[in-house]
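Colleague: what would the 3D arrangement of this be:
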Amino acid sequence: MQLSKSILLSSSRVHLFPLCMVSLVLSGCAAIPSSGPTGAQIRSEIKADTSHLGISLLEVKSALDLPIAAEPSAVFSSNYTPTPSTDLLGAGDVLDIVIYESGITLFGRTSSATVEGNTDTSAKAERLPPSRVGDDGAINIPFIGEVNVAGRTTAEVERLLRQALRRKSQNPQVLVSIREGLTNSVIIGGDVARPGRLVLPTNRETLSDVIALAGGNRGEIKDMLVRVQRDGENGEFRLSDILSHPERDVRVFPADRISIVRMPRSFSVLGAAGRAEQVPFPTASVSLAEAIALSGGSNPNAGDPRAIFVFRFVRGADGKETPVVYHFNMMQSSSYLLAQRFFMTDKDVLYVGNAVANQPTKLVQIVSQLFLPLLSLQNATNF
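Modeller: Have a look, this model is predicted:
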């Protein structure tokens, strides 16, 4: 008799416990985990603007709604006066000077000059040690003294030295060449094969020319950022943009300091997508259609394909950034075409809205997980 009462009491508890659990679960529906707000919640919050961030919501329904790719503004001042061209000398340059004499010589006979394959024993060539232009712009030549060469071309220095030697030597001829043209050089560093000082051969080189002369970049082109420091101004250029748009391949001037740094771009995927993660750009440009595919698309059990959002800060003409949210309804076939013309930018946030039916589905799953053991226990007690 006692055993039968005990079994009856257990059975009543088993029947009573599910009722209690249902009450608790129903009262705690708001606490059910969620992957984020629904599309309707996002739109209503943006329209209410409770954050006071000045967020704009743009419904992308036609090609006219697609953002226009902003042309990069001029980085450096248009009135910038570059340093003199490469044929002008300056402080730090190293010169090679050769003086040819005939007859009575001033420097002594050191070698014979060869003209058209015949040796002329009456003509002597004297190669002076390398002459570095000092900070005062002068070099020192034996039997002449200090000669100011800064701001002059090599041809002008040749005439100047020839005139200074005319009364001291018989028919002197002078050749001047630049061994190290520091005045007409740039400093390049970072992810290039040969960082260091680079002398500009023609002073008409562009960024891509200088990178090639330095041995090329060592990383992937899509990840490379080119920084240029010029006369107190700084400019940044994407190497992929420079190579794909020749008009953006700016000219390099002497004294520029160039750095090639690896700075990959990425976008973040949140919400009810196939997977939430940070996705690096696989190529130089990534469309929204490709971004959705890379993130696994909308989760069929939790996501709402009608609520695809791209959160972005847009820089205006005044340089200020304003938050903009672009909305795509991927249940419309036209959105798949528009998504191919919408291109992601660095640090964009791709959000897939939570489906409205997601909460009841999760509730059913939770109830099933809680009650299945209890139902099994109840069936066991009935035997």
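Colleague: make it CA atoms for all contacts and neighbour counts henceforth
Modeller: OK.
Colleague: max-length strand in this structure?
Modeller: Criterion DSSP state E: the longest strand present in the chain is strand 303-315.
Colleague: and the helices in this protein, which stretches?
Modeller: Here the chain has its helices, by DSSP state H, at 2-27, 39-48, 154-165, 207-213, 239-244, 288-294, 333-338, 358-381.
Colleague: may I see the ones you listed organised as CSV, with distance to residue 118 and mean neighbour count added?
Modeller: Shown next, in CSV, are the helices of the chain (distance: least, C-alpha to C-alpha, whole Å; neighbours: other C-alpha atoms under 10 Å):
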stretch, distance to residue 118, mean neighbour count
helix 2-27, 108, 12
helix 39-48, 89, 15
helix 154-165, 25, 17
helix 207-213, 39, 19
helix 239-244, 51, 17
helix 288-294, 72, 18
helix 333-338, 77, 16
helix 358-381, 97, 13
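Colleague: roughly how far does residue 22 sit from residue 320?
Modeller: 53 Å (C-alpha to C-alpha, to the nearest Å).
Colleague: need the contact list for the residue nearest the centre of the chain.
Modeller: The residue lying closest to the centre of the chain (C-alpha atoms, centre = their mean) is residue 225, at 3.8 Å. Residue 225 sits next to 236, 237, 238, 239, 260, 261, 262, 263 when contact means C-alpha atoms under 8 Å, 6 or more residues apart in numbering.
Colleague: another sequence for comparison is provided below:
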Amino acid sequence: MSLLHKLILPFASVILITGCTLPGSNLSLEEKNVVNANEQQLTQVEQINVYALSHSFVAGFRSHYAMEKAQPNDALDSEMALYEYRVGPGDVLNITIWDHPELTIPAGSYRSAESSGNWVHSDGKIFYPYIGFVQVADQTVVEIREKLTVLLSKYIENPQVDVNIAAFRSQKSYVTGEIKNPGQQPITNIPLTLLDAINNAGGLSADADWRHVTLTRKGDAENISLYQLMQKGDLTQNRLMQQGDIIHVPRNDSQKVFVLGDVKNPEMLKIDRSGMTLTEALSSVGGINELSADATGVFVVRSSARDAKNGPYLQTVRDKNRAANAAEQSPSVVANIYQLDISEASALVIGTEFKLEPYDIVYVTSAPIERYNRLIRQIMPTISAFNVLSEGALRIHNWN
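Modeller: Purely as a prediction, here's the structure:
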């Protein structure tokens, strides 16, 4: 039997080594800071925090970041009420002096007011008979009319002057990205808002990310949510457009989450315009594998950098669960993990209230017995080969 022992010893070594490492991936809560929403005192570990999703936690979670709701924009209303267009180089003015046709160039049936008007030169001046060059840039039509009236009164008794803008050419805003008709949007004497500019350009395309629209003004970029503006009626997201403003609507390529682990069809999902909840993500991949998944181990892994807006609320939860220690320093958090236990199917209701963020990773762990089954399935060919070798060795030994 010495030959049999020689075969058994290597095989036993293989079993011992492989027994320490189960095949396949898994998400363990060891060496992570498990923060329980029920205010139990738990051990703090560095860098990664785990939060159990419950009705009370999700309710508090939602209440600590800006709720999407309809609200007015009094500042914008005031801006629009006081808005006056100021003339700039390239604009064309139409100036009329009543009872003095010799000073008014007739447009005629074949000439438009734009082609026959007074063009504002690059230095901001126009030329007008008798009074010569007049500075009009950065002035309203009312101010220009008053200036012309004073200057012409030296040559005409009580002149009746009318000034209007025949062509708006000096000021433009730009709409780029996932818009049906991207391009320039002229700024005129009618106030132009961001929402007006988007609609004038044909609206959003099918692939637009309307939650992360960028408004760039004089080198400073601001994020605008068209979802809150259009869908929820939050008028604080609207802006009055100014010269040189750039509105950029990105593609929704970054609006994706990853569903991995023990689900029926692991895949990457795109967050649509109305958003995506945890329950929606699970249903989109066919749900968890009922025979092998650990229903208590549904996790959402989120980078702490992308979870910054929820930081204040998460900090209060951690403070309640951290052992009182004045000298303790908070570790650097690299990720937050949210755990949902759906062993009771009614807990999926909690998942319908938990919204996913771009680049979230939804991971479903396998049950411990399934992980051991994976190991058994891997070592079965080795056991079969060992049986064949041992039977052959015994036959040779007996034959000798």
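Colleague: TM-score for this pair?
Modeller: Put the two chains on top of each other and the TM-score (TM-score structural alignment, normalised by the length of structure 1) is 0.74; 354 aligned residues with a C-alpha RMSD of 4.3 Å.
Colleague: of the contacts of residue 225 of structure 1, just say which sits nearest to residue 34 of structure 1.
Modeller: residue 263 (33.7 Å; C-alpha to C-alpha).
Colleague: buried residues in the longest strand of structure 1?
Modeller: Under the neighbour-count criterion of 16 or more other C-alpha atoms under 10 Å, strand 303-315 of structure 1 has 303, 304, 305, 306, 307, 308, 309, 310, 311, 312, 313, 314 buried.
Colleague: residue 52 of structure 1: which of these is nearest?
Modeller: residue 313 (14.9 Å).
Colleague: quick check: the closest one touching residue 319?
Modeller: No. The pair residue 313 of structure 1 / residue 319 is not scored as a contact, 11.5 Å apart, by C-alpha atoms under 8 Å.
Colleague: what's residue 256 of structure 2 aligned with over in structure 1?
Modeller: Counting by TM-score structural alignment, residue 256 of structure 2 lines up with residue 266 in structure 1.
Colleague: quick one on the thing from earlier: now a PyMOL select for only the buried ones of the contacts of residue 225 of structure 1.
Modeller: Burial among these is assessed by 16+ other C-alpha under 10 Å; the matching PyMOL selection reads:
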select buried, resi 237+238+239+260+261+262
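Colleague: stretch 360-372 of structure 2 aligns to what range in structure 1?
Modeller: Aligned by TM-score structural alignment, stretch 360-372 of structure 2 corresponds to residues 348-360 of structure 1.
Colleague: what's the end-to-end length of the matching stretch?
Modeller: So stretch 348-360 of structure 1: terminal residues 31 Å apart, C-alpha to C-alpha.
Colleague: what lies in contact with it?
Modeller: Stretch 348-360 of structure 1 has contacts (C-alpha under 8 Å, 6+ apart) with 29, 32, 34-39, 266-273, 298, 301-312.
Colleague: residues touching the alignment partner in structure 2 of residue 198 of structure 1, list them.
Modeller: By TM-score structural alignment, residue 198 of structure 1 lines up with residue 185 in structure 2. Counting by C-alpha under 8 Å, 6+ apart, residue 185 of structure 2 touches 172, 173, 174, 175, 197, 200, 201.
Colleague: give me the buried entries from the residues you listed.
Modeller: Neighbour counting with 16+ other C-alpha under 10 Å marks 172, 173, 174, 175, 197, 201 as buried within those.
Colleague: JSON lines please, covering these and showing distance to residue 368 of structure 2.
Modeller: Listed next are those as JSON lines, based on distance: C-alpha to C-alpha, whole Å:
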{"residue": "172", "distance to residue 368 of structure 2": "63"}
{"residue": "173", "distance to residue 368 of structure 2": "60"}
{"residue": "174", "distance to residue 368 of structure 2": "57"}
{"residue": "175", "distance to residue 368 of structure 2": "54"}
{"residue": "197", "distance to residue 368 of structure 2": "57"}
{"residue": "201", "distance to residue 368 of structure 2": "56"}
